[in-house]
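*Asks:* task: produce atomic coordinates for the following.
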Amino acid sequence: MKRSTALLGLLFLCISMAFSQDEMRWDFSLKDVGNGEIELVADVQIKQGWYLYDTKIPDGGPTPTQISFDRIVGAEPIGEFHADTKAKVKYDGIFQMTIGTFQNNARFIQRLKVTDKAGFTLQGDVRAQACDDSSCTPPLPNDFSFTAEHLPATVTVTATAASTPATATTSETSLSFTPLTPAQPADSLGTASSVAVTSAGIDSDLLWTPVIEELQDYGMKGSTAGMSLFWIFISGFIGGLIALITPCVWPMIPMTVSFFLKRNKTEKKKAVTEAMVYGIAIIVIYVVLGLLITGIFGASALNNLATSALFNLIFFALLVLFAVAFFGGFEMVLPAKWTNKMDERADKTSGALSIFFMAFTLVLVSFSCTGPIIGTLLVEAAMSGSILGPAIGMLGFAIALAVPFVLFAIFPSWLSNLPKSGGWLNSVKVVLGFLELALALKFLSVADLAYGWGILDREVFLVLWIVIFALLGIYLLGKIKFPGDSDLPHVTIPRLFLSIISLAFAVYMIPGLWGAPLKAISAFSPPLYTQDFNLYDGEVHAQTMDYEAGIALAKQQNKPVLIDFSGYGCVNCRKMEASVWTDPRVKDILENEYILITLMVDDKAKLPEIIEVEENGRTTRLKTIGDKWSYLQRHKFGANAQPYYIALDHDGKPLSPSYAYDENVERYIEFLQTGLTNFKK
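*Replies:* Model (predicted):
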């Protein structure tokens, strides 16, 4: 059974890999443009949600789309390889430059002068890096090969061109190929290491042996969706508890419970039953709301919206609007006729249906307070990418909201201990207003990074948060008053402690203005690389950029290996390095517990010899060091997207599940600790 499971897992990985290499489909053709000239036309279809880069990218940027010729006979290139499709140009905050990208499809052109029609030969490849919001593929070669028979029949060779065959002949390149066999990967693909170590005792054959099945046993494809759903539920539950103490809901508890008790004076059991039905109705209404939202938009659409710059701008504006409403700027209510209609339905019906309409009335009446909380929760749930996210979030919210109604119906004596409604309820709204305003900046930050405006760099964001939480602390001390606030003759103990927490939090953020990591808010603040003034040195550097040399070094120091499959043009690799590796705990583990090997899959340095390998039924030529590392990732680990992290022992065996793009520091530390624990066994 275990073997069958492993085989199925291997089959699944192979299928996944086949699909993952399908982000771009290239088609090459030759076109006669007259005067003895032709165009090599490269058309590419790009997978939905992915993009590739333009041919002209400034130095220090991502990998551009490039052409290289292995052999040219009877022709010579004219001009540069360029895009015939208009690129979408935007500022990239990671690389701090304006970059052109293409989505859906694009066409690239290289013009050539034909000098010898009969002997015409054209061989080479186009390399492009495909990226989406979470990963990038290595710039693998997409080969083309044309001979005289592929030339358009209308091509004519001018007398001048025909009289200079020597020029065409000298452009022919002679290539040598070395097949890569399992017995000699290190010999065939050896590169200079940045660390002087001896590779004696290293079994190169073993180091290149695929470990896809072992990774499958570790759960390489395992998802964190289960944990995400759990935290979505907890977030929803906390949101429900907060909604419970708002002015729209709190006064409804004694009113509703008293209604059930008075309606069933002689039958307390029936009153409890009706209260339970009321609570269940609230839960059903909110869960159905979550399912409806997912059903209308779909989980993927919700996730795309949540990561959309435009959507984040819209939600920023909404949260600011909600904050103004909580501050007392205006009253946000649903149309009165909706509430009146629900009241009428509740009066005209009886039994469980009547109670359901009462619950629906509560949902509508409380919207002015619960709406902003629900809206925020739904967006966070959408970001999980799970189809159940919104429904699970609403389930947690509704349970927290409904349970008190049931409990107070079962234990009516508790009602006498409830704090009376008063000015403190308005204070709850104002506090929520401050929190909504702070959270709004998170969504503005996402849009700012996407569009490259640079108006909300990390230090600007921190200054605004420091001011917001300082004002919140001052408000809780009674030094600021909003519409609806009652007089505060003295500061209550709860307000004092909340004020201390808020002011302390504001002080905690101050060192961040000089580059302190502030990991408590790293999920909300812009990344550290956006900060102009930074005294904190948190960069982590690899000990080597060579696989075999890194294994040898690890063996000498008796440490496990952490391979970082990265790329010079990998945006999300830079994000991981800036937001995760800068964490002091992560930095300490990487520098002291592991031998960190960074392998750049887009390294353009040429190999001593071109290597031919058989892969997925076709011959692939490895020409550069980047090709070598990209092949290692695909061949040994069954993956081809970056960033990609894997912990290995000295035999190249995995010590833990692999780790892809995920900026959660705690999960990354858990991944590293798992590798260390298994290495020491």
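
*Asks:* C-alpha from now on. contacts and neighbour counts both.
*Replies:* Will do.

*Asks:* Ala18: how many residues sit nearby?
*Replies:* Neighbour count of Ala18, defined by other Cα atoms under 10 Å: 13.

*Asks:* same question for Glu539.
*Replies:* Residues near Glu539, counting by other Cα under 10 Å: 12.

*Asks:* quick one: which helix or strand includes it?
*Replies:* In this assignment (DSSP states H and E), Glu539 forms part of neither any helix nor any strand.

*Asks:* and the one 10 residues further on, by the same measure?
*Replies:* When elements are defined using DSSP H and E, Ala549 is found to belong to helix 547-557.

*Asks:* which other helices and strands does that helix contact?
*Replies:* Under the contact definition 3 or more Cα pairs under 8 Å, 6 or more residues apart in numbering; DSSP states H and E, helix 547-557 sits against strand 561-566, strand 595-600.

*Asks:* from the contact counts, what lies against the first one?
*Replies:* Read it as strand 561-566. By 3+ Cα pairs under 8 Å, 6+ apart, strand 561-566 packs against helix 547-557, strand 595-600, strand 644-648.

*Asks:* if we can go back for a sec, most packed of the helices and strands packed on helix 547-557?
*Replies:* Neighbour counts (mean count of other Cα atoms under 10 Å) averaged over each of those peak at strand 561-566, with a mean of 26.

*Asks:* one more sequence to fold, the one below, so I can look at both together:
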Amino acid sequence: MRYFLLTLAFLLSFEGIAQKQYASWTTSVKKVSETAYDLTFEAEIAPEWHVYSQFTPDGGSLPMVITFENAGLGYELVGKAQESATETKFSEIFEVDEVFFVGEAKITQRITLLDASLRQIKAELDYQVCKEVCIRKIEEFTFVLDGGAIIEETKSFTDKDKELTEALILNIKNRELLEDVNQVEAKKKGLWGFFLIGILGGLVALLMPCTFPMIPLTVSFFTKHAKSKAQGARDAIIYGLSIVAIAVLLSIPFHLFDSIDEGILNTISTNAWLNVILFAVFIFFAFSLFGFYELTLPNSWSTKMDKASNRGGLIGIFFMALTLVLVSFSCTGPILGGLLAGTATSEGDVAMNLTFGMLGFGVAFALPFTLFALFPNMLSSLPKSGGWMNTVKVVLGFVELAFAFKFLSNADLVEHWGLLKREIFIGIWILIFVLLVIYLFGKLKFPHDGPLKKMSTTRIGLSLITIAFVAYLAFGFTNRLSLLSGILPPEFYSVSPTENDCPLGLDCYKDFEEGLAVAKSENKPVLLDFTGWACQNCRRMEENVWVKNEVYDMLSNDYILISLYVDDRKELPVAEQFNFKYRSSGRIKEIETVGEKWGTFQSVNFKSASQPYYVLLSPDMEVLNTPQQYTDAAVYSTWLREGLQNFEKTKQTAANSD
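*Replies:* From the prediction side, this is the model:
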């Protein structure tokens, strides 16, 4: 009904009504201080007409929207624009209290200059002036400040851009449901997952040939130089904390990048060429672990750190820890590099993921040095150094070689190259792990390997586990591999022709308007699926949760599935490319690819940039339940059922109102 009335008003406005000025605007500038200005819009409103406030509630007539171009680039807005006196009246049509100006309107926005040379600020008013009908107006204004140079236009904003910008912004009902506290808990769980990955990396790093022998040497240093047992314990604890601090400090630059643009790392993470570079880096790391060359830092670094460690006291202990990190870099470098690369291409808050990962690495790496320094008698329980350490390095090299192809697969998926279809990816992994089995049986040698005189129990056990894993991979040519969901390419990305490229063979739409039209025609709710080609958790949800009978049946029969890929690098047709203008700041963003369009669509309408992100909507844009992210089948199934129940309630309410 609301859209019918607005459309009717729009059509009537062309019958001469819009030719008159029912709200006449002027602007003025007041200098408050050297850097602060008040920018004021004033309107004379024709008798019996009114202009809606920016604070009129949702669900009624469209509120006024004020957009200041380039806000945040040469100046910043101070709070919300202040309004003169308004009136409030209950609307029988929309059944809400509407807020509007009568007779006159005055709106003042205070700004603070960031660039003292700034002279010109452009703004746009998008408002409705109403009597029996409403006329929507969009007017542009220019405020000229004292002195300085006029800002040059950096990007144009045409009528086409304005039309496509408006089309991308939804008029959502029940918007309060989008505030979901469960998302916070999901992020916390994800952070601790990276912490555990970091611990695993730290434990593996301890088994490297250039790290493991350092444990007794370092502990001996503390026990011999400590004047008392208490001092030895204190120094050991400080040493361990220093190692943890150094590991965490490596993540600080990522927080600085994130403060520049909170979405920059997520954008980088799905960049095809970055993933190709990471593929090459992991190959480089793998061959280093095989023993073909060593990764070393400049000798001058470790020499300077070693001299600094001789100072004694807290500073000396810290530099001893830094020396350990630098000396062991040839072995820990590939592990740290893998952790950095893995979290840099992760989903969510990349900087915090990395910090928790490095925290876990530092804790695991520091713990043995600290424990053995506190309890030196435990040193006798350590195994002796030997060839087994080189075996650990080589095995880790095979693992890094396998994961290198995951990065290449990410690039292949987002760019649609078609190089690493699912079966080809599985075949490459089978080849890599078959070579690992051959190595474990002593039939394949690397530069630092000695003769294998006897197969140890551990080596035999690892060989059997690898053989079982190869058999499991081979099973994946014709079956689903749930344990590797998110690592392997999706099932529909196959060398064999499939009916569609939707998960599990479901019917899905990759354009919002197309899917919404189907939902309206069939009177079904929409499952809006914000996903990504390189999104691991998206694949896990599809292949571990969506496959459950109850969930699959609801997705297949009760919902219209709209899957929007935010990392799709395919260019939009030229006619669909445009400049998107943010209402809040006036900033303009170029929309040239499919992923840019749907990523902007998600962030603007749902204030989220993470995937997977699921929203349940009715065909008339009513949110049916709180959004859902990565979760288990029981929670997801209940969430879908609740959405269907709420949809039935909205239909019943609509029927009663008619």
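
*Asks:* what does the TM-score come to for these two?
*Replies:* After superposition, the two chains reach a TM-score (TM-score structural alignment, normalised by the length of structure 2) of 0.59; 452 aligned residues with a Cα RMSD of 4.6 Å.

*Asks:* circling back: closest one to Gly423 of structure 1 among the helices and strands packed on strand 561-566 of structure 1?
*Replies:* Of all those, the one in closest proximity to Gly423 of structure 1, counting by Cα to Cα, is strand 644-648 (53.6 Å).

*Asks:* so how far is the helix holding Ala549 of structure 1 from its chain's centroid?
*Replies:* Relative to its chain's centre, helix 547-557 of structure 1 lies at 32 Å (Cα atoms, centre = their mean, to the nearest Å).

*Asks:* buried stuff in that helix?
*Replies:* Tyr547, Glu548, Ala549, Gly550, Ile551, Ala552, Leu553, Ala554, Lys555 (16 or more other Cα atoms under 10 Å).

*Asks:* distance to Lys481 of structure 1 for the helices and strands packed on strand 561-566 of structure 1 - can I get that in a markdown table?
*Replies:* Output for these, formatted as a markdown table (distance: least, Cα to Cα, whole Å):
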| stretch | distance to Lys481 of structure 1 |
| --- | --- |
| helix 547-557 | 63 |
| strand 595-600 | 55 |
| strand 644-648 | 52 |
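
*Asks:* Phe259 of structure 1 is nearest to which of the ones you listed?
*Replies:* Closest approach to Phe259 of structure 1 among those (Cα to Cα): strand 644-648, 59.6 Å.

*Asks:* tell me what angle that closest one forms with strand 595-600.
*Replies:* Relative orientation of strand 644-648 of structure 1 versus strand 595-600 (axes from the mean of the first three to the mean of the last three Cα atoms, to 10 degrees): 140 degrees.

*Asks:* and the next helix or strand past strand 644-648 of structure 1?
*Replies:* helix 665-680.

*Asks:* ok, residues contacting that next one?
*Replies:* 560, 580, 583, 585-586, 589, 593, 647-649, 655-657, 659, 662 (Cα atoms under 8 Å, 6 or more residues apart in numbering).

*Asks:* farthest-apart pair in these, please.
*Replies:* Asp583 and Asp649 (24.4 Å).

*Asks:* quick check: Thr224 of structure 1 vs Trp231 of structure 1, distance?
*Replies:* Shown here: Thr224 of structure 1 relative to Trp231 of structure 1, a distance of 11 Å by Cα to Cα, to the nearest Å.

*Asks:* quick one: which of these two has more around it?
*Replies:* Looking at Thr224 of structure 1 and Trp231 with other Cα under 10 Å, you find the greater number of neighbours at Trp231, namely 17 against 10.

*Asks:* counterpart of that one over in structure 2?
*Replies:* Counting by TM-score structural alignment, Trp231 of structure 1 corresponds to Gly193 in structure 2.

*Asks:* Ser486 of structure 1 too?
*Replies:* Correspondence of Ser486 of structure 1 to structure 2, assessed by TM-score structural alignment: Gly450.

*Asks:* so its match sits in a strand?
*Replies:* No. Under DSSP: H, G, I helix; E, B strand; the rest coil, Gly450 of structure 2 sits outside any strand and is assigned coil.

*Asks:* isn't it right up against Trp388?
*Replies:* No. If you go by Cα atoms under 8 Å, Gly450 of structure 2 and Trp388 don't touch, sitting 10.3 Å apart.

*Asks:* which non-adjacent residue is nearest the aligned partner of Ser494 of structure 2 in structure 1?
*Replies:* Aligned by TM-score structural alignment, Ser494 of structure 2 pairs with Gln531 of structure 1. Nearest residue to Gln531 of structure 1, sequence neighbours excluded (Cα to Cα, 6 or more residues apart in numbering): Arg458, at 5.2 Å.

*Asks:* gap between the biggest helix by length in structure 2 and the chain center?
*Replies:* In structure 2, assigned by DSSP state H, the helix with the most residues is helix 387-415. Relative to its chain's centre, helix 387-415 of structure 2 lies at 24 Å (Cα atoms, centre = their mean).

*Asks:* you'd agree Ser384 of structure 1 is up against Met227?
*Replies:* No. Between Ser384 of structure 1 and Met227 there is no contact under Cα under 8 Å: 10.2 Å.

*Asks:* neighbour-wise, which of the two wins?
*Replies:* Ser384 (21 against 10).

*Asks:* is it fair to say the more buried one lies in a helix?
*Replies:* No. Ser384 of structure 1 sits outside any helix when classified using three-state DSSP, being coil.

*Asks:* excluding chain neighbours, what is closest to it?
*Replies:* That would be Ser228: by Cα to Cα, 6+ apart, it lies 6.6 Å from Ser384 of structure 1.

*Asks:* same check, this time on Ile280 of structure 1
*Replies:* Using Cα to Cα, 6+ apart, the nearest residue to Ile280 of structure 1 is Ala402, at 7.3 Å.

*Asks:* and the gap between the aligned partner of that neighbour in structure 2 and Ile591 of structure 2?
*Replies:* In structure 2, Ala402 of structure 1 lines up with Ala366, judged by TM-score structural alignment. Applying Cα to Cα, the value for Ala366 of structure 2 to Ile591 of structure 2 is 47 Å.
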